[in-house]
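Novice: Dropping a prediction and its sequence here:
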Amino acid sequence: MADTLLDDVGDLLREAADQVVLPLFRKLDDGDVTEKAPGEVVTVADRRAEELLSAGLRRIRPGSRVVGEEGVADDPALLRHLRDDGDVWLVDPVDGTANFAAGKRPFALMVALLTGGRPTAGWILDPLAETLAMGRADEGTLLNGRPVDSTTAVPATGDLRGAAMTTFLPPETRDRVRAGGRRLGELLPGQHCAGREYLDILTGEQQFVLFWRTLPWDHAPGALLVRAAGGVARRFDGVDYHPADDGRGLLVASSEQVWAEVHEALLGS
């Protein structure tokens, strides 16, 4: 029997978007948006979508565990399961919640599957753009059903385009990144939606993205998909990213060559 995992989870993401997230877009009441931490909002769409996705993912893989962004907000101890032996789902029900709450795009729904502590599959859906990326580690990435190779047509260093989330960077690193950006084609401020940043690498809209904060549900799906398409996702010191690692700083690029060139430009001495 054919393995339908990729399509099953993709269909589940579309269901959550169609039934929960999109009906609430630009229709939230004041009581539908609350602050779960200083400066960090959550909406009823986040909570309802996580409930729908969690139930559906457990049906797809009976006996699996779900570690969702909103679940962790209530019980941070759930993060200990990211290196469990079995199947563990990482869920970001609405990535880009601040955009969503403000009635702006982009936002995305994201899922990653870890098996035995190893990321094995990932999904990102931008429902407004009708863009779905999904793939398996070492088996490739599909973008709306078509295989993606992010290593093709690498621009020259002076033409590279990408984003850097500089807000939370240490001041010295922030200054170095901003200065180094002048060596590249374009350094963008970011879209407040990690999922869209990863999709833009897969579509070729940009070749890299730099983050400081690396919460696992924000990065596990996209890091896997970019790697499966031929790219890299590494800490600033060159160590491969893993969602269970409690670290800061992440540079994601469409290829080894791009990672090295951007790292030298933005983070080199």
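Specialist: Cool, got the structure.

Novice: contacts and neighbour counts: CA atoms only from here.
Specialist: Noted.

Novice: could you point out the longest helix in this structure?
Specialist: Longest helix in the chain, counting residues (DSSP state H): helix 44-60.

Novice: hmm, who's touching that helix?
Specialist: Contact with helix 44-60 is made by 5, 8-9, 12-13, 16-17, 20-21, 24, 32-33, 64-66, 68, 70, 89, 91-94, 97, as judged by CA atoms under 8 Å, 6 or more residues apart in numbering.

Novice: Next step: those restricted to helices.
Specialist: 5, 8-9, 12-13, 16, 24, 70, 97.

Novice: For the residues you listed, could you give me CSV that also reports neighbour count and distance to E186?
Specialist: Formatted as CSV, those follow (neighbours: other CA atoms under 10 Å; distance: CA to CA, whole Å):
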residue, neighbour count, distance to E186
L5, 14, 37
D8, 13, 38
V9, 20, 35
L12, 17, 36
L13, 28, 32
A16, 23, 35
L24, 19, 34
E70, 19, 34
T97, 25, 26
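
Novice: ranges for the helices of the stretch 101-250 of the chain?
Specialist: Taking DSSP state H, counting those that start in this stretch to define them, one finds helices in the stretch 101-250 of the chain at 171-180, 194-203, 216-228.

Novice: Most tightly packed of the ones you listed?
Specialist: Mean neighbours per residue, mean count of other CA atoms under 10 Å, is largest over the helices of the stretch 101-250 of the chain for helix 216-228, with a mean of 28.

Novice: Which residue is the nearest non-sequential neighbour of L125?
Specialist: Closest residue to L125 apart from its sequence neighbours, by CA to CA, 6 or more residues apart in numbering: L132 at 4.5 Å.

Novice: Apologies, that question was intended for A220.
Specialist: Taking CA to CA, 6+ apart as the measure, A220 lies nearest to P243, with 5.7 Å between them; neighbours along the chain are not counted.

Novice: Touching, that neighbour and D218? I think so.
Specialist: No: with contact defined as CA atoms under 8 Å, P243 does not reach D218; the gap is 9.2 Å.

Novice: my read: G96 touches P106, true?
Specialist: Yes: with contact defined as CA under 8 Å, G96 reaches P106; the gap is 6.8 Å.

Novice: Need the overlap of contacts for those two.
Specialist: With CA under 8 Å, 6+ apart as the test, G96 and P106 both reach 192-193.

Novice: Quick one: residues contacting D85.
Specialist: 115-117.

Novice: Included below, for side-by-side comparison, is a second structure:
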Amino acid sequence: MLDQVSDLIREVAQTVVLPRFRKLSADEVHQKSPGDLVTIADQESERALTSGLTALLPGSVVVGEEAVAADPTVRDRIGAGGAVWIVDPVDGTNNFAAGKTPFCVMVALVKDGETAAGWILDVVADQLTVAERGSGAFRDGVRLKTRADAPAAADLHGVIARKYLPDFVLEQVDRHGDALGSRTTGRHCAGYEYPAIVTDVQQFAMFWRILPWDHVPGTLIVRESGGVARHLDGREYRPVNHRRGLLAAANEEIWQTVQTTLFLDGPPVVED
């Protein structure tokens, strides 16, 4: 089924998403909330993926970003058991709408609350990263492994997505973050940030708002490549969690270094 889902994602990207890139009219872009855009490509991609994925796995259900925007209770399907597809029809919509890259199509399969497989397609680069629980992660058929060494904090580069960070977290990040080698606010596309950890473009990424379609595929890819993805207090991230704060890193030692460097006063603990 991995290959069938891969083929479906590529087909939808090539026939639905890419033809709209830099060709959107004003009436094909709308705001779901201030600064949060949706385009006709998001809507059509989600419909096509929903139809194709449920056909591949009869009895499965879909939790898509746009379906949840229309009805927030759809998200509850993730914890209801059985096979659930999580779909981000265009990850990086604001980039896509502005005619910029990166943007991706992302899918994950969750079985009984645990991530079984994840797919991230960089649409313009046509690079597909896939992971299956217990079987590793691959980019276009080549096995991926994260770096295994333990650099000092000053030698680490990564992302701290500041947009949703509350003041009590920002205060610690701003006070201690200069001890890290460098940090950016990211490329506004989670589907870019996770594979970038695996390929050592960066060594870590930290987020506050954790919507499942943004993070379930990438966290599995990082873990299956040898990396770590946990909440800021060290608790494991799972698709059913509503807790805020997530740190992904290339390995255990790097995760510990980033976490203890940023949160010298202790990590923030946020309940579900």
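Specialist: Noted; the coordinates are in hand. No experiment lies behind these values; they were computed from the predicted model shown.

Novice: Of all the helices of the stretch 101-250 of structure 1, which one comes closest to E139 of structure 1?
Specialist: helix 216-228 (6.4 Å; CA to CA).

Novice: What is the mean deviation of the closest one from its aligned residues in structure 2?
Specialist: Between helix 216-228 of structure 1 and the aligned residues of structure 2, the post-superposition mean distance stands at 0.5 Å (mean CA distance after the TM-score superposition for structure 1).

Novice: Can you give me the stretch of structure 2 that that helix aligns onto?
Specialist: Under TM-score structural alignment, helix 216-228 of structure 1 corresponds to residues 212-224 of structure 2.

Novice: what's next to that stretch, contact-wise?
Specialist: Counting by CA under 8 Å, 6+ apart, stretch 212-224 of structure 2 makes contact with 64-65, 86-88, 91, 106-108, 115, 117-120, 129-137, 146, 190-191, 194-195, 197-198, 228-229, 238-239, 248-250, all of which sit outside it.

Novice: before we move on, what about stretch 198-212 of structure 1?
Specialist: With contacts defined as CA under 8 Å, 6+ apart, stretch 198-212 of structure 1 is touched by 124, 133, 143, 148-150, 160-166, 168-169, 197, 222-223, 226, 229, 248-254, 258-259, 262.

Novice: hmm, which of these are the buried ones?
Specialist: Neighbour counting by 16 or more other CA atoms under 10 Å classes 124, 133, 143, 148-150, 160-166, 169, 197, 222-223, 226, 229, 249-254, 258-259, 262 among these as buried.

Novice: where exactly do the strands run in the stretch 151-272 of structure 2?
Specialist: Listed in chain order, the strands of the stretch 151-272 of structure 2 (DSSP state E, counting those that start in this stretch) span 157-160, 182-184, 204-207, 228-230, 246-249.

Novice: Serialize these to CSV and add fields for distance to R47 of structure 2.
Specialist: Listed next are those as CSV, based on distance: least, CA to CA, whole Å:
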stretch, distance to R47 of structure 2
strand 157-160, 32
strand 182-184, 34
strand 204-207, 28
strand 228-230, 30
strand 246-249, 29
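
Novice: which residue sits closest to the equivalent of H263 of structure 1 over in structure 2, ignoring its sequence neighbours?
Specialist: Counting by TM-score structural alignment, H263 of structure 1 lines up with Q259 in structure 2. Using CA to CA, 6+ apart and skipping the chain neighbours, the partner closest in space to Q259 of structure 2 is L232 (7.0 Å).

Novice: my guess is that neighbour contacts T261, does it?
Specialist: No: the pair L232 of structure 2 / T261 is not scored as a contact, 12.0 Å apart, by CA under 8 Å.

Novice: quick one, which of the two is more surrounded?
Specialist: L232 (25 against 20; other CA atoms under 10 Å).

Novice: any idea how far that one is from A205 of structure 2?
Specialist: Using CA to CA, to the nearest Å, L232 of structure 2 is found at 11 Å from A205 of structure 2.

Novice: counterpart of stretch 166-185 of structure 2 in structure 1, which residues?
Specialist: Residue span in structure 1 matched to stretch 166-185 of structure 2, by TM-score structural alignment: 170-189.

Novice: If you could redo that for stretch 75-85 of structure 2, that was the one I meant.
Specialist: Against structure 1, stretch 75-85 of structure 2 falls on residues 79-89 (TM-score structural alignment).

Novice: The residue nearest to L125 of structure 1 matches what in structure 2?
Specialist: When structure 2 is aligned by TM-score structural alignment, L132 of structure 1 is paired with L128.

Novice: residues contacting that match?
Specialist: By CA under 8 Å, 6+ apart, the residues touching L128 of structure 2 are 6, 119-122, 139-140.

Novice: From P58 of structure 2, how far out is it?
Specialist: Computed as CA to CA, the L128 of structure 2 to P58 of structure 2 distance reads 24 Å.

Novice: Run a quick neighbour tally on the match of H263 of structure 1.
Specialist: Residues near Q259 of structure 2, counting by other CA under 10 Å, number 20.

Novice: correct me, but it touches H231?
Specialist: No: taking contacts as CA under 8 Å, Q259 of structure 2 lies outside contact range of H231: 10.0 Å.

Novice: joint contacts of those two?
Specialist: With CA under 8 Å, 6+ apart as the test, Q259 of structure 2 and H231 both reach L247.

Novice: Map S25 of structure 2 onto structure 1.
Specialist: Aligning on TM-score structural alignment places S25 of structure 2 opposite D29 in structure 1.

Novice: just A248 of structure 2 next, same as before
Specialist: Using TM-score structural alignment, A248 of structure 2 sits opposite V252 in structure 1.

Novice: ok, for that match, nearest residue in space, not its chain neighbours?
Specialist: A233 (4.3 Å).

Novice: For L37 of structure 2, give its distance to V124 of structure 2.
Specialist: Applying CA to CA to L37 of structure 2 and V124 of structure 2 gives a distance of 20 Å.

Novice: and the counterpart of A17 of structure 1 in structure 2, how many neighbours does it have?
Specialist: Taking TM-score structural alignment, the alignment pairs A17 of structure 1 with A13 from structure 2. Neighbours of A13 of structure 2 under the rule other CA under 10 Å: 24.

Novice: hang on, A13 of structure 2 packs against V123?
Specialist: Yes: under the criterion of CA under 8 Å, A13 of structure 2 makes contact with V123 at 6.3 Å.
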